[in-house]
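Chemist: Based on what follows, work out the 3D shape:
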Amino acid sequence: MGGLDLSGRKALVTGGAQGLGEGMAKALAAAGAKVVVSDLQKDAGEAVADALDSEYGGGNGFVAHDVTDDGSWENAVVAANDILGGLDILVNNAGVEITSLLTEVTADQIRKMLDVNVLGTTLGLKWGLRTMRPEGLAGQGGAIINIASVAATIAFPGIAVYSATKSAVDRLTRVAAMESGKLGYGVRVNCVYPGLVPTAMGAGLANDVAELGLFESPEAAVGAVIGLTPAGRLGEVTDMADAVVFLASNEARFITGIGLPVDGGMGM
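Modeler: Sure thing, here's the model as predicted:
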């Protein structure tokens, strides 16, 4: 994103091995930050970290990370701090979407989305705030950016539980921002509402809702999304990544506790 400078900043991006997370890691590095990518996908995550080193200079890294596990979070922030020499940006991006009609959704599917999207984000807030607050391991304040979804603001069929979990991310963001401010942590907390992006997850959603009979074809599902979007197109990874860079930057220094729609107007 032109003009925004994150030189000297140190970031951890969860779910950074592919899709939006990979794009966000690259955008942060392009703006001057050093980045640790975390993911369960070791080979893919290490490849992203190596690519950051090759393109933007060394000092980046990867850590294996299960966002649903408290101990894994502690290990991730300690590792990021060790690799980077500090931590002042956390992007809580890791998430899962399982498409299902409400009449057919299983308890295991519900638990999976709750675990990754709600529990994972909550633990990320816990360890991000602990690490960045004045008495924390890094102790320099910073910014946490949670990744919600336009699904939190619209009623799109087939994704009821996913929508509910992303609504929870919004509420978590606002309470975390209030607690951080009241307790003097010096950490701004915001979230982004991405619109539909043709990543593996986005393409999977289009295929899934067509298979459920909600649309005639994946192409019809995508067309319906575009029809609901005043900007007249799907989102791009760079659209979402640029928003994250902005919220992490000094230009957003007086912005906290918000949900930023980056959805082409779909959720208005």
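Chemist: okay, CA-based contacts and neighbour counts for the rest of this
Modeler: Noted.
Chemist: Could you pull out the strands in the chain for me?
Modeler: Counting by DSSP state E, the chain has these strands, from start to end: 10-14, 34-39, 61-64, 89-92, 142-147, 187-194, 259-262.
Chemist: and the gap between Asp239 and Ala168?
Modeler: 23 Å (CA to CA, to the nearest Å).
Chemist: Of the strands of the chain, give the one that comes closest to Asp108.
Modeler: The closest of the strands of the chain to Asp108 is strand 34-39. By CA to CA, the value is 21.5 Å.
Chemist: now the angle between strand 10-14 and the closest one, please.
Modeler: On the basis of axes from the mean of the first three to the mean of the last three CA atoms, to 10 degrees, strand 34-39 is oriented at 20 degrees to strand 10-14.
Chemist: Check which helices and strands strand 34-39 sits against.
Modeler: strand 10-14, helix 19-30, helix 42-56, strand 61-64, helix 70-84 (3 or more CA pairs under 8 Å, 6 or more residues apart in numbering; DSSP states H and E).
Chemist: Also this sequence, please, to line up against the first:
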Amino acid sequence: MAESYDLVSLPDYKAYMSISQNTDDNKLRYLITAISRAILTRINRPSLLPRYFTDIRDGSGEKAFFLRNWPVTSIVSLTIDGVAVPSAIAGDGWRSTAFGYVLDAPDMEPPGKPQMLSLKSGCYAKGRQNICVTYMAGYQTTEVINVRTMPPYSISLSESYGAWAKDISVTDVDHNLLTAVSENPLSGQYVASAGNYLFSSEDAGRECSITYGYIPADLAIAAMDWIADRASYQDRIGYSSKSLGGQETISYLVKSIPDFVQPILQQYTNVVQTC
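Modeler: Just a heads-up that it's a prediction; the model follows:
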């Protein structure tokens, strides 16, 4: 995608709208970025792709709170008054009496839901901006594949939940991490591009797990429909209706957010309060 926060790519939008010519590409790129930013602002989420976040909040004596972004895939660190808190899962989880945190299991199918970070055998001490948690969150999935045994040594992902948007990692059955390169992969390397992965001939037949970030399909379609609506507005700026030769009148529905987009955005809207 052209911008890291774009919800759709230009090729995907043009394919969706059956556009073959390139004369409006610059305008469409601008609209894709503008509408993507409008959607992220509307749903109150800074990003949908996997990345690190840090939440800093006031402690009020509670035993749990919701993290602001989801789905959360890992906790990097949690501190209370500057003191590191360990994971309770490292021991016996809730059966243990040891002090530590427990993260709700993620709902990896979109839209997902916010997750609570709970404390076991303790509570979040009262204080001003004394709780700091860093974590990884965003829509991602993993597909298990076998590299082709004959050239080209490539595979295309199924992208069941939505279009590929970000490469995260490729590992083999022994959990060895393969290295991403820009071209001409050697053994243990790969090239990732728009949902297609190219491997070396030396890795032919190798079983791998590919983890990647994606934009949920329903949200991407909502973005494309809104982009199309905005693109058509150029021919009717300022008009709410138009008369066709006095024979009939076409009325336009002019709203800040199209009605057909709003229900989808609602599913992804963040209502978790920060404090």
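Chemist: TM-score of the superposition?
Modeler: Scored against TM-score structural alignment, normalised by the length of structure 1, the superposed chains reach a TM-score of 0.26; 121 aligned residues with a CA RMSD of 6.3 Å.
Chemist: can I get the strands of structure 1 in TSV with mean neighbour count and distance to Ala79 of structure 1?
Modeler: As requested, the strands of structure 1 are arranged in TSV below (neighbours: other CA atoms under 10 Å; distance: least, CA to CA, whole Å):
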stretch	mean neighbour count	distance to Ala79 of structure 1
strand 10-14	29	10
strand 34-39	30	9
strand 61-64	24	7
strand 89-92	28	13
strand 142-147	28	17
strand 187-194	27	20
strand 259-262	21	29
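Chemist: For Ser163 of structure 1, find the nearest of the ones you listed.
Modeler: Nearest to Ser163 of structure 1, of the strands of structure 1 and by CA to CA, is strand 187-194 at 11.2 Å.
Chemist: Which strands and helices lie in contact with the closest one?
Modeler: So strand 187-194 of structure 1, by 3+ CA pairs under 8 Å, 6+ apart, packs with strand 142-147, helix 160-182, helix 237-248, strand 259-262.
Chemist: go with 7 Å
Modeler: Judged by 3 or more CA pairs under 7 Å, 6 or more residues apart in numbering; DSSP states H and E, the packing partners of strand 187-194 of structure 1 are strand 142-147, helix 160-182, strand 259-262.
Chemist: Would you mind measuring from Asn130 of structure 2 to Met224 of structure 2?
Modeler: Here the criterion is CA to CA. By it, Asn130 of structure 2 lies 42 Å from Met224 of structure 2.
Chemist: ok, these two, which is more surrounded?
Modeler: Met224 (26 against 18; other CA atoms under 10 Å).
Chemist: The helix or strand where that one lies: what's the following helix or strand?
Modeler: According to DSSP states H and E, Met224 of structure 2 maps onto helix 217-233. Using DSSP H and E, the next helix or strand after helix 217-233 of structure 2 towards the C-terminus is strand 241-244.
Chemist: Which of the helices or strands spans Ile39 of structure 2?
Modeler: Assigned by DSSP H and E, Ile39 of structure 2 falls within helix 25-42.
Chemist: Give the buried residues for that helix.
Modeler: Neighbour counts using 16 or more other CA atoms under 10 Å place 28-29, 31-33, 35-37, 39-40, 42 of helix 25-42 of structure 2 among the buried residues.
Chemist: what's the residue nearest to Thr134 of structure 2 when sequence neighbours are not counted in contact with, if anything?
Modeler: Leaving aside its chain neighbours, Thr134 of structure 2 sits nearest to Thr54 (4.3 Å; criterion: CA to CA, 6 or more residues apart in numbering). Thr54 of structure 2 is in contact with 132-135, counting by CA atoms under 7 Å, 6 or more residues apart in numbering.
Chemist: can you tell me which of those residues are in strands?
Modeler: 132-135.
Chemist: nearest to Thr141 of structure 2, of the residues you listed?
Modeler: Of these, the one sitting nearest to Thr141 of structure 2 (CA to CA) turns out to be Tyr135, at 17.1 Å.
Chemist: give me the element the closest residue to that closest one other than its chain neighbours is part of.
Modeler: Ranked by CA to CA, 6+ apart and with sequence neighbours excluded, the top spatial neighbour of Tyr135 of structure 2 is Ile75, at 4.4 Å. Following DSSP H and E, the helix or strand that holds Ile75 of structure 2 is strand 72-80.
Chemist: quick one on the thing from earlier: between the helix holding Met224 of structure 2 and helix 25-42, what angle do the directions make?
Modeler: Using the same axes, to 10 degrees, helix 217-233 of structure 2 lies at 130 degrees relative to helix 25-42.
Chemist: Give me the helices and strands touching helix 217-233 of structure 2, please.
Modeler: helix 25-42.
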